[in-house]
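Undergrad: Got a predicted structure plus its sequence, pasted below:
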Amino acid sequence: MNLFSDIRSLVIASLQDSGVLNDAPDANLDPITVEPPRDAAHGDMATNAAMVLAKPLRQKPRDIAETLAAVLVKDDRIASAEVAGPGFLNLRLAAGVWQGLPSAVLAQGKDFGRSSLGQGKKVNVEFVSANPTGPMHVGHARGAIVGDAMASLLDFAGFDVTREYYINDGGAQVDVLARSVYLRYLEAHGQEVEFADGTYPGDYLVPVGEALKAKVGDDYLDKGEQYWLADVREFATDAMMDLIRADLKALGVEMDHFFSEKSLYGTGKIEAAIQTLDEKGLIYRGVLEPPKGKKPEDWEPREQTLFKSTEHGDDVDRPIMKSDGSWTYFAPDIAYHYDKVARGFDLLIDIFGADHGGYVKRMKAAVSALSDGKVPLDIKLLQLVKLYKNGEPFKMSKRAGTFVTLRDVVDMVGPDVARFHMLTRKNDAALDFDFDKVVEQSKENPVFYVQYAHARVCSVIRKAADEGMDVSDASLAKADLSGMTHDAELTLARKIAEWPRLVEIAAKGNEPHRIATFLSELAAELHALWNRGNDEPELRFVQGDEATTQAKIALARATAVVISAGLAILGVTPMEEMR
């Protein structure tokens, strides 16, 4: 059930029935919308139909709106249709529409709001993809949460979603990891070691060095790295990925697929991707212009192998092979995305840190070229998370040596709090995370406010059940809500009705933060109705008779159904009681 979609269909049908489309039968109706008005006092819904059709029909918008209004009010669902401003049409729905909403929600249960928008299209959401050189930091936590919630949102909206982690195990940083583990290995053998600049001194490598000792004994002692580097590199990478998987699991994130960058080298996959671009006439030998602005003193023109990315929307062409014949960092990324395209995904989504902003256009250009423009790539950039405790910046993690880890955050506030708060801002907005404020039990704390709303509904259901009333979903779905006429109750019903529409809007924009915002608004309406019941007994959910109580609780339970569904998308537990 999607009331906004249903009323939009009614608007389209009414336009056809009114005859206003006779002069422009091929007019594009796609831009016509039905949405909540900016001012709730203007009505329940508003449509721009007359504004959209004014030009193709060569008529005044108000004239079209008045004709449309006359047809719409003939439908039992429309109580009134009023023309406003230059031609917007404000609609008020009949009370029976809102009174029937809770029953419809309870009949659908957790599937209320689930959409067929995605039509089963295959989507690859790549997120986190941290270098396997240590525990994940708080920035990775935000990426993991946003990516996981986005994947759940798209699944709810009807897409076939794969969560993917790209293991950056092909670069020199993994050699540095191996050397750092070797130092811990020597330390496990009782030797004193010194961590040179560039190595990883965090305590998290102590057990890895000890595990390496347990595996190989003293085989690597007093040996050059040509003897042990490759083996230790693999051993250390596996150990770090085990650590990363455990941290992700603590946050409630499980990946569907892990892809190794190393698997691209020596297998012909990079060469195949570049050859595909070459066959499209997009690879050439050339010299790039110097960087814009002040030219570096050591800059000199060098012939390189370049990808003609400007033909697919990039600002400049990009090097994919250095003058010495080695691949640039961009080349394996091209091959990786070529592999995604070859796997048959209809849409690709990458979630990067803000420092990857310069990578967006070149990566989109590569995917566009590799897929002949058939596979869109959406790249979401994550801004920084600023950590505070007692109002002061919070920076250090002894375990990591240099930063606050993902596990630090989970251990201090729990996965539910971490996940909800990381989703209260859009991905490209900086986020302040205060360890004290995020666990406060107050209405200023959104996760508490939403979970408290769900717990309140559960409490009134328990109370009614204790009094011997039948408050099962099956019975509540059959309740008579014809007495639901108070504005506070109708306002809550109107907010519930927005859920299916909100899901589709959030899914179209790949914006899971919209779910968190909506849940906060819905919880506020539930709390407002609850609080009014303190002064107006007729608004209380538990009344003196079963029939009235069932009607009241049906609305509350419908609210809880939506809250539970929304929290599931965010990966947050709906609380049944608060302690």
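TA: Cool, the structure landed. Owing to the predicted nature of the structure, the values given are computational and were not obtained by experimental measurement.
Undergrad: For the rest of this, base every contact and every neighbour count on C-alpha atoms.
TA: Fine.
Undergrad: And the helices in the stretch 101-250 of the chain, which stretches?
TA: 138-156, 172-188, 206-216, 225-250 (DSSP state H, counting those that start in this stretch).
Undergrad: Is it correct that Leu186 is in contact with Phe195?
TA: No: under the criterion of Cα atoms under 8 Å, Leu186 is not in contact with Phe195, lying 11.8 Å apart.
Undergrad: here comes the other one, which I'd like you to weigh against the first:
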Amino acid sequence: MTLNIFATIRARVVAAVATLHPGLAADVLARIQVEPPRDPAHGDMATNAALVCAKPAGLPPRAFAEALAAALAEAPEIAQAGTAGPGFVNFHLRDAVWRGQIPAILAAGEAYGDSTLGERRRVDVEYVSANPTGPMHVGHCRGAVVGDALARLLAKGGWDVTREYYINDAGAQVQALGWAAYWRYLEALGTPLTEEEFSALVPGGLQYRGEYLSPVGVALAELNGDALAPGAMPADPALWLDIVRDFTVAAMMTEIRVDLAALGVEHDVFISEAALIAAGTVTRAMTLLAAKGLIYQGVLEPPKGKTPEDWEPREQTLFRATQFGDDVDRPLRKSDGSNTYFANDIANHADKIERGHQELVHVWGADHGGYVKRMAAAVAALSDGAVKLDVVLCQIVRVMKDGEPVRMSKRAGSYITLRDLIEEVGRDAVRFTMLTRKSDAQMDFDLNAVVEQSRENPVFYVQYAHARARSVLRAAGEPEAAELAEAKLELLVEPSELDLIRKLAAWPRTVEQAALAREPHRVAFYLHDLAAAFHLSWNRGRDDSTLRFIREEEPESTRARLALVAATAVVIRSGLAVMGVDPVEEMR
């Protein structure tokens, strides 16, 4: 039997429908779903088969459902089937089917839940991609964790995943970073200027003032001496500022990599925006769109809310974004003739498509929500609709302690760094907590709560379940999985035991559903529910000695319960691996 019991039963339903109505088209059968009913009292599973197949079959949904329920009642896995509502079919599985999942879990180990759903399709997951203008902060942290967990989830779901960091190292912000590092360089030479004095010399003023650039200034001084000092270099900064800028970007990316490593976040490739521009990728992408007739010279309508006096119509180079679902066509060049950021971003996506990726996933801050439609339009245009872009938006995180917002970091100067957060509560607590809410929901990260040892702390609650399971197995002498798989599982008859098995069997479906929805927080929710079911069984044994996991006077039932405990530990580890969180062997 397949490791995904829901897939097994769905196949049984599809076969029953095809037997009852052999003329139904494949696309109709593909819409059949099997999932848990909203109310567990209605059964173990429910199917919409009658609702999607009745009309093509020329029958009322209820009549179709009643015939299907009768057919499914004859299936060896199904104990009882019945109809509900407008045409749903609900059914209970035989207890032996649920128990049969335990040996499958023990045999698979942490690979339990692995799926072929993705069919090894190549997906590029781009996340973090913070401007290299300062340390990683809490805002970056949530996107980093969500992106990394999503990449792990897609890999488990059967996709061929590339984890990508896009380095925004072109444009005005990076130039401003170069000037800020030069200020720190002068400071390291012993010829400092005040912020006011230096700002007066810099186009746009001094934008980055954090202490994190002081080591960069020192490194520049050690490498170059006073060769970059005023008077030693040409008066025109365009002839030498790139040296400082490139050195600073490299230094900042080194720091970012260190921060990401501390968080357990991995990337396979780092793609430089400046390198793409230098390689002519922007030009190639624009040429491709122009050849498709998707670039033109035109004048946009005034933005909503602007009066005629506020609006100066001018001809621009535009991309026909509205042809692909966007609200307006989008400019590709600025008034000075340089490319817009959107043009460079099109090149970024063209590069991903050229590298053979069939799906693109981005994790962005919620403030980029207005950018989604235009980027999706560009990807559709570049790939002729063959490549889909999914964007996962992450809302801001507010760090709290003792009921108050935490003050800014001294090192960064204006925000809480990722390094601060990890040092305060640890990597696993940061990662798990960041996944306890849907990414587009705002979050308060309570420093007190994430270290609290109580049921209200989901990190502790799940880790404690694994630690409890491991303590039981150690007390039993660490029995081998193969030995436990031979246990007399028919001895598992308690409702709490069967409920726990049902939770375990839901893991493969959870992986697939979360991967399709691009929602790794579902894994955290699942693990919390699984932990609750395990803690319930543990507590029942504490209250009633006959329900304890280990009873020396009942070796067979003990072995069956140990198999259940071992399977629970396996699934918790499998889920935590997707979240990038280490399982805990014992709680101290």
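TA: Yep, it's here. A quick note: this is a predicted structure, and the numbers were derived from the prediction, not measured.
Undergrad: care to give me the TM-score?
TA: The TM-score (TM-score structural alignment, normalised by the length of structure 1) is 0.96; 573 aligned residues with a Cα RMSD of 1.5 Å.
Undergrad: Out of the helices of the stretch 101-250 of structure 1, which one sits most buried?
TA: A comparison of these by mean neighbour count, using mean count of other Cα atoms under 10 Å, puts helix 138-156 on top with a mean of 25.
Undergrad: Just the residues contacting it, thanks.
TA: Residues outside helix 138-156 of structure 1 that contact it (Cα atoms under 8 Å, 6 or more residues apart in numbering): 114-115, 118, 125-128, 130, 160-163, 248, 251, 253, 351-353, 382, 384-385, 404-406, 409, 419, 422-423, 427, 503, 506-507, 510-512, 569-571.
Undergrad: and it, how far from structure 2 on average?
TA: Aligned to structure 2 and superposed, helix 138-156 of structure 1 gives a mean residue distance of 0.4 Å (mean Cα distance after the TM-score superposition for structure 1).
Undergrad: Can you show me the strands along the stretch 201-350 of structure 1?
TA: Using DSSP state E, counting those that start in this stretch, the strands found in the stretch 201-350 of structure 1 span residues 257-260, 283-287, 303-307, 318-321, 347-353.
Undergrad: Which part of structure 2 matches the first one?
TA: Against structure 2, the aligned range for strand 257-260 of structure 1 is residues 269-272 (TM-score structural alignment).
Undergrad: can you check the third one too?
TA: For strand 303-307 of structure 1, the aligned range in structure 2 is residues 315-319, judged by TM-score structural alignment.
Undergrad: Check the longest one too.
TA: Matched against structure 2 by TM-score structural alignment, strand 347-353 of structure 1 falls on residues 359-365.
Undergrad: contacts for the matching stretch?
TA: Residues outside stretch 359-365 of structure 2 that contact it (Cα under 8 Å, 6+ apart): 121-128, 139, 143, 146-147, 387-396.
Undergrad: Of the residues you listed, grab the buried ones for ChimeraX.
TA: Buried residues within the contacts of stretch 359-365 of structure 2, by 16 or more other Cα atoms under 10 Å, are selected in ChimeraX with:
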select :121,122,123,124,125,126,127,128,139,143,146,147,387,388,389,390,391,392,393,394,395,396
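Undergrad: taking the contacts of stretch 359-365 of structure 2 one by one, which sit in strands?
TA: Counting by DSSP state E, the contacts of stretch 359-365 of structure 2 place 122-126, 388-394 in strands.
Undergrad: For those residues, give me a markdown table that also has distance to Arg474 of structure 2.
TA: As requested, those are arranged in a markdown table below (distance: Cα to Cα, whole Å):
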| residue | distance to Arg474 of structure 2 |
| --- | --- |
| Arg122 | 42 |
| Val123 | 41 |
| Asp124 | 42 |
| Val125 | 40 |
| Glu126 | 41 |
| Lys388 | 48 |
| Leu389 | 47 |
| Asp390 | 45 |
| Val391 | 44 |
| Val392 | 42 |
| Leu393 | 43 |
| Cys394 | 41 |
